[in-house]
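# structure for this input, please:
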Amino acid sequence: MTVLKDILYKVTINAVVGSTGIPVHKIEFDSRQVETNDVFVAISGTLTDGHQYIDKAIKSGATAIVCEALPETLENGIAYIEVGNSHQALAYMAANFYEHPSENLKLVGVTGTNGKTTISSLLYQLFKKAGYKVGLLSTVKIMVDDQEFKATHTTPDSLTINKYLSLMNDAGVEFCFMEVSSHGIHQKRTEGLKFEGGIFTNLSHDHLDYHDTFAEYRDVKKTFFDQLPSEAFALTNSDDKNGLVMLQNTQAKKYTYALKNYADYRAQILENEFGGLLLKVNDSELWTRLIGSFNAYNILAIYGTAELLGLEKEEILRLISELENVSGRFQYFISEGRITAIVDYAHTPDALKNVLETINNIRTKNETLITVVGCGGDRDKTKRPKMAHIASALSTKVILTSDNPRSEVPETIIEDMEKGVQAQNFNKTLAITDRKQAIKTACQMAGEKDIILIAGKGHETYQEIKGERFDFDDYKIVQTYLKQLEK
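Predicted structure coming up:
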């Protein structure tokens, strides 16, 4: 039996009303999920405040309430715990409730603007190929060794994290690789977890709809490294101007990787083509199916992490050469009509620039490069003109379209994007609101040896419009249209 006082260990408590010796069935922060003898944690979210649902939680059977402000009316027989930060309290309570599952495996967190999914997913692949039981917490999916679960957030809530880490303990998982988003760090979802290491990829324009300034966004990322223990490792991209900032106050052992600067793990690109990359990593040559300089950085992060976790260098080199591309990350095919179609998750200016520069470095310039790109609704509006500017400057033709418009009018989003298109690029830029029609038009415009890039949604298999999700898979759609047109 779990007792309330046992799961409050390390929680900063301001006041207690009632008994903490009562039994607890489970922890909930969604009042709709509360059952008899549950403890309800009232969290202030971006859209709603859990404190408004305390009465509802009690009516549903909650016998304990954790909150940042006590209600004016206190119910008899209910335990009230007033805390300084409900997000942080939930994280520690979740870890306590599931008996600290992160301590029973080697957990590595990956943070940064771009590359989190690729690095964490490929590390999962690599350690599986090396014969280990492995876990993955990513944007694309959650893996408990061979068992797959659906992911809903880049970094899940702390209850979900600890639940899956507990399942990993039960399955005998030895290593787990986890994406750590700025939202997750800011909302304390990773507190109470024991990390074996942390990886920093890069920092560029994103999430300024959530963080007020770029400096705040950077500093939130930095707190993840500030909190790493001395026995952990911190591996950072020293080519990024914020890379060494991440290491300033960390107690963890410090390591770097880079293509340009001196680093512990350094690579030189020897060949870069659609077939893959030939790299020289420190003193060894390495072939990988991944493409582009941005993936050279990802490979370095993977190589360094694998070595820091105890794998032999020769084994790492062999395993990296066997790794397969992550869904929606520079995922491409060549059609029967010899048209190359690429689907990529690039939804930030920096990521889009990286993908387009990679394509331009590989192609001979005799081909037409057609880019289909949109921007998400209800998200950072300041990056919209930047995305269109980059797409129109680095492509032969551009189709501006919808991404996930959510509650916004798609045409308004496209108008915001169009403001970034320079005058000399107007004549090569189209606007087609319907994303499926935009992809179809790109296929109709393409000829032999031409290249189509569909950017922004990557692995997503839906489009979110006015609160509803509709089936939508960029990769399947472009495959279907090219097949139809080439019959």
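
# C-alpha from now on. contacts and neighbour counts both.
Fine.

# so Glu314 versus Ala130, what's the distance?
Separation of Glu314 from Ala130 (Cα to Cα, to the nearest Å) stands at 12 Å.

# neighbour count for the two, which is higher?
Between Glu314 and Ala130, counting by other Cα atoms under 10 Å, Ala130 is the more crowded of the two (14 against 9).

# for the more buried one, which non-adjacent residue is closest in space?
Counting by Cα to Cα, 6 or more residues apart in numbering, Ala130 lies nearest to Leu319, which is 7.4 Å off, once chain neighbours are set aside.

# burial count for the one you found?
18.

# OK, contacts around it?
Leu319 makes contact with Leu126, Lys129, Ala130, according to Cα atoms under 8 Å, 6 or more residues apart in numbering.

# tell me the SS of it?
helix (DSSP: H, G, I helix; E, B strand; the rest coil).

# what's the answer for Gln52, then?
helix.

# nearest residue to the residue nearest the centre of the chain other than its sequence neighbours?
Nearest residue to the geometric centre of the chain (Cα atoms, centre = their mean): Thr154, 4.2 Å. Nearest non-adjacent residue to Thr154, counting by Cα to Cα, 6+ apart: Thr139, 4.3 Å away.

# doesn't the one you found lie inside a strand?
No. Per three-state DSSP, Thr139 lies outside any strand segment and is coil.

# please give me the structure for this one as well, since I'd like to look at both together:
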Amino acid sequence: MTVRKKISSILPNTAKAMTGGTPDPEVTGLCCDSRRVEAGHAFFALPGVQSDGRRFIADALQRGAQAVVAEHPVDLPEGIAGFVVSNGREAMAHAAALFYDDPTAGLPVVGVTGTNGKTTVTYLLESILKAAGFRPAVLGTINYRLGDTCLPAPHTTPESTDLIKTLAQFRQEGADSLVMEVSSHALAQHRADGVHFTVGVFTNLTSEHLDYHGDMASYFASKKRLFHLLPEAEGHAVVNIDDPYGRQLAEEIEGTLTCGRREGAAVTPESVTLTLDGINGRIRTPAGTFELQSGLLGEFNLENLLCAVAAGIALDLPIEIIEKGIRQAPGVPGRLERIENSKGAVILVDYAHTGDALEKVLSTVCRLNPRRLLVVFGCGGDRDKSKRPAMAAVAIRHADLAIITTDNPRSEDPATIISEIETGCREAGGRSLSREELSGLDKGYFIEHDRRRAIDLAVSLLQPGDLLLVAGKGHEDYQIIGSERLHFDDREQVRRSLAEQEVSG
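Predicted coordinates:
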């Protein structure tokens, strides 16, 4: 995709040219990472949490940058254009949209934000839009995709330059609608400011990313930014009012389309049945009622389904199309994904990596009344440490056996992370079990640092009627240990353990 634009044509009118340099060069790309700069690019020297982008201007110029955009004046060599803007990230997002000819203009675009449920809601909306005859692009935690094109997703919501470039590519390839997860980091950093959202969906808010946001108030404020990017007309904000933060948001935004089981919700079940086979019920909406049939499991997925239905209503899609899309929606990778086995047990792999998410998943599978409930989980390093005792308490409360292991320790010592989880287990009344006690019906926890061996152990303990949940990584196919990103997929490992034990047994 070769593009050339005058730098002045894509910057805000308030941008001020620095003294000297070429007044208005053509640029061939936009970048805020000096290592990715190519000849002809404009480099956005952004302030960061750990470093200031102005430190990397020399590197960007050496790689061929023709223009520099910063929040404060800098000294530049002759022949290099410089511009000062009040907010570098906001300016970059809008510049990207103009540079790539505003790829989301005129499209139905749904942004989904919240702590949990974003990915599932986007998969459901993708199916609904396909049932309506659209060719939707989807950007989220698992991948960025359009039809047979599937790109890896290094971030839930990429940097604004990468985001808009990807959307321009998808539109060129025939995308006529867009569904995207919008993370709190992305909203706080203006990454999605160049997107024309039609509908915004709020799923829920629970403790997560507090290492970045600092407190729940700041976290909530970042989520609310999505709804400031919507058209001002009523009916574009879809909010789950089963969630207390959702109720607060619905009160703040006039004309919100509410959903949930709570009294007063506009999209709500008249009746519903939740079983191991899925969710069935009759759903009432402002556009009429319909029979819901879904293979998803649990009350939290009912909330996700209601969010997707409400978004379909907000897009003015016919109720029969929404019903068809929900019915035809595929399972979501790594979200209560079932692993078939010959042990007579139920094995599920799920992305739950917060206390709230694990609570929802474990309380859901508990209602299936398994003979014994086993869970394998860990906690990520360099992330919110408050999750560790919270997840431990949930596991001890619901599971018969919790096997504690590594997740993505990153730069932290895995033993330290596991020790903090174990403290949470003890505080919740959990008992450390010996290996000899594991095959019985003793209730407690066991520590196995190696995730591969932890899964092997859990699978080896399974008896008919048991249920095993491997939690925390879901669709991820890697483990980050130190600075290394190593291939590791819980689903692959479960299947490998099953196969090896079948041969040896």
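
# and the TM-score between these chains?
Once superposed, the chains reach a TM-score of 0.95 (TM-score structural alignment, normalised by the length of the first structure), with 482 aligned residues with a Cα RMSD of 1.7 Å.

# re earlier: surely the residue nearest to the centre of the first structure is within a helix?
No. Read with three-state DSSP, Thr154 of the first structure is coil and lies in no helix.

# one step back: quick one: the alignment partner in the second structure of the residue nearest to Ala130 of the first structure from Gly235 of the second structure, how far?
Applying TM-score structural alignment, one finds that Leu319 of the first structure aligns to Gly325 in the second structure. Counting by Cα to Cα, the gap from Gly325 of the second structure to Gly235 of the second structure is 21 Å.

# the most far-flung residue of the first structure relative to its centre is in what secondary structure piece?
When distances are taken from the C-alpha mean of the first structure, Asn76 lies farthest, 43.7 Å away, according to Cα atoms, centre = their mean. Using DSSP states H and E, Asn76 of the first structure sits in no helix or strand.

# so what's Gly456 of the first structure up against?
Each residue near Gly456 of the first structure by Cα under 8 Å, 6+ apart is listed here: Asp344, Tyr345, Ala346, His347, Val373, Gly374, Cys375, Asp403.

# can you pull out the helices in the first structure?
54-59, 86-97, 116-129, 158-170, 182-186, 214-226, 293-308, 313-321, 349-362, 384-394, 410-418, 435-445, 474-485 (DSSP state H).

# just those: most buried one?
helix 86-97 (a mean of 26; mean count of other Cα atoms under 10 Å).

# I'd like to know which elements that helix is packed against.
Helix 86-97 of the first structure sits against helix 158-170, with contacts defined as 3 or more Cα pairs under 8 Å, 6 or more residues apart in numbering; DSSP states H and E.

# does Gly29 of the second structure really touch Gly40, like I thought?
Yes. Assessed by Cα atoms under 8 Å, Gly29 of the second structure is found in contact with Gly40 at 6.8 Å.

# how far away is Gln187 of the first structure from Thr117 of the first structure?
Counting by Cα to Cα - Gln187 of the first structure and Thr117 of the first structure are separated by 20 Å.

# cool, Leu317 of the first structure as well?
Distance from Leu317 of the first structure to Thr117 of the first structure, counting by Cα to Cα: 21 Å.

# ditto for Asp434 of the first structure
28 Å.

# trace Leu123 of the first structure over to the second structure, please.
Under the alignment (TM-score structural alignment), Leu123 of the first structure maps onto Leu125.

# I'd say that match and Met180 touch.
No. Applying Cα under 8 Å as the test, Leu125 of the second structure and Met180 come out as separate, 9.8 Å apart.

# tell me the helices and strands packed up against the lengthiest strand in the first structure.
For the first structure, the longest strand by residue count, based on DSSP state E, is strand 265-273. Counting contacts by 3+ Cα pairs under 8 Å, 6+ apart, strand 265-273 of the first structure packs against strand 253-258, strand 276-281, helix 293-308.

# not counting sequence-adjacent ones, nearest residue to Thr198 of the second structure?
Val109 (5.0 Å).

# what sits against the one you found?
Val109 of the second structure makes contact with Ser177, Leu178, Val179, Met180, His196, Phe197, Thr198, Val199, according to Cα under 8 Å, 6+ apart.

# ditto for Glu90 of the second structure
Counted by Cα under 8 Å, 6+ apart, Glu90 of the second structure has contacts Gln189, His190, Arg191, Asp193.

# distance of it from Asp215 of the second structure?
Distance, Glu90 of the second structure to Asp215 of the second structure, by Cα to Cα: 23 Å.

# with Val121 of the second structure instead?
When Val121 of the second structure is compared with Asp215 of the second structure (using Cα to Cα), they lie 26 Å apart.

# and the furthest pair within the contacts of Gly456 of the first structure?
Maximum pairwise distance among those (Cα to Cα): 13.5 Å, between Asp344 and Cys375.

# which one of these two has more residues nearby?
Between Asp344 of the first structure and Cys375, counted using other Cα under 10 Å, Cys375 has the larger neighbour count: 29 against 24.

# the more buried one matches what in the second structure?
Per TM-score structural alignment, the equivalent position to Cys375 of the first structure in the second structure is Cys379.

# apart from its chain neighbours, what residue comes closest to its match?
Asp407 (5.4 Å).

# residue in the first structure matching the one you found?
Checking TM-score structural alignment: Asp407 of the second structure goes with Asp403.
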